[in-house]
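> A predicted structure for the sequence below; I have some questions about it.
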Amino acid sequence: MTLINIDRSNPDQFCRYKMPRLVAKVERCRNKKDRKTIVVNLKEIAASLNRPAAYPLEYFGCELGAQAMIDSKNDRYIVKGAHDAHRLQEVLDGFITKFVLCQNCNNPTTALQVYPKKNTIEKKCTACGNSCIVDMKHKLTSYILNNPPKLELRKIPGLKRVNGVGVEVPAESVDEYLRMSFELGPQPEIIMGPTFCDFFAALWRIVRLPVIIVVIVFIVHKCCE
């Protein structure tokens, strides 16, 4: 598998940000209207860009004026019509420039922040901290607003969701969680894991009534002697 720079305008061959070179296969039919192009490795490319594969696929459809679809059953990414890999790679460069690269440091270390109510999409860079709004005039933005990227928290020992919003993190994992979740955008509320004091307080709430009753009975018994 040939790897190329995500930012192909960067000539540095030792650049750390790489992606697979796009591979496309045209499925020919007798009827030219039924021809379609399979982007063989779009899933791997999308993973390198930290974007859902559906985003560059939809971008292909917008830029080429062709129907784009996902064959989930066979895990294939299809663009209607015959398109060579070189042309698709050039179109992909446009997607990377508009929806992946940071405008400040030009690194592909960004995460998309989608705000449907505000009708805006921001690119937030985890390398330099820069945040900017993407070109909302592009047709792809409508698709992204309706299909925002799913928030997938990386697994940390002891991490779990609380009511689908908060995240409970043991004290020793908080720093690691904050560092790792920065690139995921707005951080959910962090709730410290239970300590020994919390356990003792919960135990006292359970046994305090029987203890009080025993003490009262003991006092009454002593008074009656």
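The structure has been received and is ready for your questions.
> Please make it C-alpha for all contacts and neighbour counts, starting now.
Noted.
> Regarding the residue nearest to the spatial centre of the chain, which helix or strand does it belong to?
By C-alpha atoms, centre = their mean, the mean C-alpha position of the chain lies nearest to L151, the distance being 4.7 Å. Assignment of secondary structure by DSSP states H and E places L151 within no helix or strand.
> For P56, see how far away it is.
18 Å (C-alpha to C-alpha, to the nearest Å).
> Same check on T109?
T109 is 17 Å from P56, by C-alpha to C-alpha.
> Counting residues, which helix of this protein comes out longest?
helix 196-224 (DSSP state H).
> That one - contacts with which helices or strands?
With contacts defined as 3 or more C-alpha pairs under 8 Å, 6 or more residues apart in numbering; DSSP states H and E, helix 196-224 has no helix or strand neighbours.
> Just the buried residues of it, please?
Residues of helix 196-224 include none that count as buried (16 or more other C-alpha atoms under 10 Å).
> Outside of stretch 91-101 itself, list whatever touches it.
For stretch 91-101, the surrounding residues in contact (C-alpha atoms under 8 Å, 6 or more residues apart in numbering) are 6-8, 49, 56, 59-60, 63, 107-111, 123, 134-135.
> Stretch 17-30 now?
1-7, 34-42, 44-45, 48-49, 82-85, 88-89, 107-108.
> related to what we said a few turns ago, between T109 and P56, which has more neighbouring residues?
Between T109 and P56, P56 has the larger neighbour count (other C-alpha atoms under 10 Å), namely 25 against 20.
> hang on, R35 packs against I78?
No. Applying C-alpha atoms under 8 Å, one finds R35 not in contact with I78, separated by 10.3 Å.
> another structure for you, compare them:
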Amino acid sequence: MSYVNIPRYRDDPNYRYKMPRIQSRIEGRGNGTKTNISNMGDIARALKRPPTYATKFFGCELGAMSKFEESEEKALINGAHTDTTLAGVLDKFIELYVLCQNCQLPEIELFVKRGELLCSCNACGHKGTLDMTHKAASYMIKNPINTAKMTKEGSSSKEPTNGVANNTVVKSEKSKKHRDPSKSEKNEKSDKSEKPEKVEKSEKTEKSEKSEKSEKIDKVEKLEDLSVESPELSEIATRLRCFLEKGDRTCEDFSEELHMLQISQGFDNVSRMFIALSAIFNSDVPLTLELFKDRIQLVKAATGYSMTPKEKITALEYFIFQSNPQEITNYPYYSQLLYSHDILEGSDFIRYYNKSNRHSGNLNNIFLRAKETIAPFIEWLQEDE
């Protein structure tokens, strides 16, 4: 069985999230023609969704009757549909109800609460509401994933009932009364010999758990190593600039590529904004307000995927004061461009520069200089509000 990435447009050969490729065949003739997806069960397991969800989605998108047969784990859809068409519909289902809206990884848990289709991401912790305008969403709300039932079934097989527990206690008490003293001595000796083995095993498990925890901590530290002051960011910005220069790239393409770089390289959101600005505005061409305004939509695209106002302003400060010091006097006007194009609110600037200190070291020195430079713009915003 061949596998494809989740979703298919991920072209990384080492991508860890994979699902079986759709296997379908057309059955019947005339009005009785049906498309049989024979491996719907395997696909659903890879997506961690009930197979009825995707089957219903196929029916809604293709405008045909659809049903899932549990006995054979296959989906039947009225009409003749090619693998390409089915794969396109499945990609849309994955985009809406499998991928996290924040990190774009297929790690969300789907659940229903108060008539809403909600999600919680196991990878980045994002929580939100999924698209409920689709016809298939109403079916999902009426037929939620029954995780409680699964946990009950699991616990019932492991945990004994009160009656069984009482019986075992009674039997153990009776056995204690009628126990042979010679046998008890042997049992005590065997227990003593077993204790050191148990201690050794527990020590080994503790060591393995500690090593696993230390490995996880090391991984997190590696991801958090790259900050806006890291020299490695210039190389990443060059890669992103090359991506922009190859053909006609849309703002969506740019935002997606930047997001994937952040996931693979592990830099923070301030670095993401700074890398984007460094890629959009080449150091070979002098930065001007006119050029910044012409490419403001690309700047706006860089702020997608949940970025706080503080992170946006910090990145702009560093980009102007560190990389383009000739434009320091124009810093208020660059800030005004972000304000006028709805990238930042006026209250964001007021709240940010209301503090006496924001960072430490060089970043705080830049903040203090920026605060002094932008003071007229902040006064204007306060009067406007």
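Thanks, I have the structure now. Predicted, not measured: the structure shown is a model, and the values here were computed from it.
> Would you map the strands across the stretch 1-150 of the second structure?
For the stretch 1-150 of the second structure, the strands defined by DSSP state E, counting those that start in this stretch cover 3-5, 18-20, 24-27, 34-37, 66-69, 74-78, 108-113, 116-121, 127-129.
> Out of those, flag the one nearest A165 of the second structure.
Closest approach to A165 of the second structure among the strands of the stretch 1-150 of the second structure (C-alpha to C-alpha): strand 108-113, 34.8 Å.
> Could you name the helices and strands sitting against that closest one?
Packed on strand 108-113 of the second structure, when contacts are counted by 3+ C-alpha pairs under 8 Å, 6+ apart, are strand 116-121.
> In the first structure, which residues correspond to the strand it packs on?
Under the alignment (TM-score structural alignment), strand 116-121 of the second structure falls on residues 120-125 in the first structure.
> One more: stretch 220-233 of the second structure?
Counting by TM-score structural alignment, stretch 220-233 of the second structure pairs with no residue of the first structure.
> Can you tell me what sits against stretch 254-261 of the second structure?
Contacts of stretch 254-261 of the second structure (C-alpha under 8 Å, 6+ apart): 103, 240, 244, 272, 276, 298, 301-302, 304-305.
> Quick one: the strands of the stretch 1-150 of the second structure as a markdown table, columns for mean neighbour count too.
Below are the strands of the stretch 1-150 of the second structure laid out as a markdown table (neighbours: other C-alpha atoms under 10 Å):
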| stretch | mean neighbour count |
| --- | --- |
| strand 3-5 | 16 |
| strand 18-20 | 19 |
| strand 24-27 | 16 |
| strand 34-37 | 22 |
| strand 66-69 | 18 |
| strand 74-78 | 22 |
| strand 108-113 | 18 |
| strand 116-121 | 20 |
| strand 127-129 | 14 |
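> TSV for those, including distance to V169 of the second structure?
Below are those laid out as TSV (distance: least, C-alpha to C-alpha, whole Å):
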stretch	distance to V169 of the second structure
strand 3-5	52
strand 18-20	49
strand 24-27	57
strand 34-37	53
strand 66-69	46
strand 74-78	49
strand 108-113	41
strand 116-121	43
strand 127-129	46
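> Relative to K189 of the second structure, which of those strands is closest?
Here strand 108-113 is closest among the strands of the stretch 1-150 of the second structure (C-alpha to C-alpha), at 50.8 Å.
> what does that closest one rub up against?
By C-alpha under 8 Å, 6+ apart, strand 108-113 of the second structure touches 97-100, 117-123, 141, 144-145.
> Pipe those into a markdown table and attach distance to K183 of the second structure per row.
Formatted as a markdown table, the entries for these read as follows, by distance: C-alpha to C-alpha, whole Å:
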| residue | distance to K183 of the second structure |
| --- | --- |
| Y97 | 62 |
| V98 | 60 |
| L99 | 62 |
| C100 | 61 |
| L117 | 62 |
| L118 | 60 |
| C119 | 58 |
| S120 | 56 |
| C121 | 56 |
| N122 | 53 |
| A123 | 55 |
| I141 | 62 |
| P144 | 56 |
| I145 | 53 |
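> Of those, which is the nearest to S172 of the second structure?
Looking across the contacts of strand 108-113 of the second structure and measuring by C-alpha to C-alpha, the closest to S172 of the second structure is I145, at 41.8 Å.
> Aligned against the first structure, show me the partner of the closest one.
By TM-score structural alignment, I145 of the second structure lines up with P149.
> Tell me, how many residues neighbour the nearest residue to its match once chain neighbours are set aside?
With C-alpha to C-alpha, 6 or more residues apart in numbering as the measure, P52 is the residue that lies nearest to P149 of the first structure, at 6.7 Å, once sequence neighbours are left out. Other residues within reach of P52 of the first structure, judged by other C-alpha under 10 Å, total 18.
> quick one: what's aligned to P52 of the first structure in the second structure?
Using TM-score structural alignment, P52 of the first structure pairs with P50 in the second structure.
> May I ask you to confirm that its match is in contact with I145?
Yes. In this structure, P50 of the second structure is within contact of I145 by C-alpha under 8 Å, at 7.3 Å.
> what's the burial count for E90 of the first structure?
Around E90 of the first structure sit 12 other residues, with neighbours defined as other C-alpha under 10 Å.
> tell me the contacts of I236 of the second structure?
Contacts for I236 of the second structure (C-alpha under 8 Å, 6+ apart) come out as I275.
> Okay, it and K222 of the second structure: tell me how far apart.
For I236 of the second structure relative to K222 of the second structure (C-alpha to C-alpha), the value is 16 Å.
> What residues in the first structure pair up with the helix or strand containing A370 of the second structure?
For A370 of the second structure, the host element (DSSP H and E) is helix 362-373. Per the alignment by TM-score structural alignment, helix 362-373 of the second structure matches no residues in the first structure.
> just stretch 334-342 of the second structure next, same as before
Aligned by TM-score structural alignment, stretch 334-342 of the second structure corresponds to no residues of the first structure.
> Measure the mean distance from the match of strand 116-121 of the second structure to the second structure post-superposition.
Stretch 120-125 of the first structure, aligned to the second structure and superposed, deviates on average by 0.9 Å (mean C-alpha distance after the TM-score superposition for the first structure).
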